[in-house]
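Novice: Build me a model:
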Amino acid sequence: MLNKVILIGRLTQDPELRYTPGGVAVARFTLAVNRARLNKQGERETDFIDVVVWQKQAETCANYIRKGRLVAVEGRLQVRSYDDSQGIRRKAAEVVAETVRFLDRPKEGSGHGGAGSGGDIPEFGSEISFNEDDIPF
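Specialist: As a prediction, this is how the structure comes out:
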């Protein structure tokens, strides 16, 4: 069996970084991914896909990518169930990222990964990956 997803898109908002009670970093963001075909009106449609990133990769994403940045995500599709505030059972589909590749450079003066920000900034086109054993579930 195979469960593999590869996406290229732009972030719709800055990643949201949180920590589990055990101290494991988890970041969430949404990618806007254009469909290959045009609709009947000749317009390109866009899908908005939720992405979850764990551990060191989550912290790196939260520190160095922002809304509008182009990234490639490779991972697996996960469907989970939850009860909403009215007690109705819902399902959510999201991609659990195994690798995130930054595909463009940050704009000058963005404050995150831009010129003069210092630190170990991932290079353009760099890949951030982790071992599947690192996922805490």
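Novice: CA only for contacts and neighbour counts going forward, please
Specialist: OK.
Novice: any chance you could map the strands in this protein?
Specialist: Secondary structure of the chain by DSSP state E: the strands cover 5-11, 16-19, 25-38, 44-54, 70-83, 89-102, 127-129.
Novice: one more to put side by side:
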Amino acid sequence: MNITGRLTRDAEVRTLSNEKQVVNFSVAVNDGYKNKQGEWVEQTAYFDCAYWISANVARLLTKGTLVELTGRISPRAWVNKEGEPKAGLNFHTSNIKLHGGGKRAEAVQATSQSENNGFTAEAAEDFLPF
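Specialist: The predicted structure is shown next:
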């Protein structure tokens, strides 16, 4: 599955007890439709994302960056401290494509480093495809 959205915060790298590293970040995906009254209704879905292939990508994943992600979605449910049921969506990312627009103003130019790392960056001088 593919999703395209903007990072809601800078990515964080966590090191697990088995020394594996995971990059965690959150993406907001906007969508919309016209209701029966002809009014435009905007909807935003938030995905908590995890990328396990290379922790080096975290430095490029800054708040506001437009990214295209490939991976799989898994739902999660929990009960918060107040006892209220909550739900969310996790996106297990296998490929990240940067489209720019984050905190870093400099252009990023890279190509896929290897078939296994699943990361691609393109020239990103404030280019927005829409």
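Novice: on that earlier part again, for residue 64 of the first structure, find the nearest of the strands of the first structure.
Specialist: Nearest to residue 64 of the first structure, of all these, is strand 89-102, at 9.1 Å by CA to CA.
Novice: Adding distance to residue 64 of the first structure and mean neighbour count, write the strands of the first structure out as CSV.
Specialist: Formatted as CSV, the strands of the first structure follow (distance: least, CA to CA, whole Å; neighbours: other CA atoms under 10 Å):
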stretch, distance to residue 64 of the first structure, mean neighbour count
strand 5-11, 12, 18
strand 16-19, 12, 16
strand 25-38, 12, 18
strand 44-54, 14, 18
strand 70-83, 11, 15
strand 89-102, 9, 18
strand 127-129, 12, 17
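Novice: how about those strands, which one is nearest residue 63 of the first structure?
Specialist: Residue 63 of the first structure lies closest, by CA to CA, to one member of those: strand 16-19, at 9.2 Å.
Novice: residues in the second structure aligned with that closest one?
Specialist: Strand 16-19 of the first structure lines up with residues 12-15 of the second structure when matched by TM-score structural alignment.
Novice: For the matching stretch, give me the average deviation versus the first structure.
Specialist: Here stretch 12-15 of the second structure is compared with the first structure after superposition; its mean distance to the aligned residues, by mean CA distance after the TM-score superposition for the first structure, is 0.9 Å.
Novice: Translate residue 62 of the second structure into the numbering of the first structure.
Specialist: Residue 62 of the second structure maps onto residue 66 of the first structure when the alignment is built from TM-score structural alignment.
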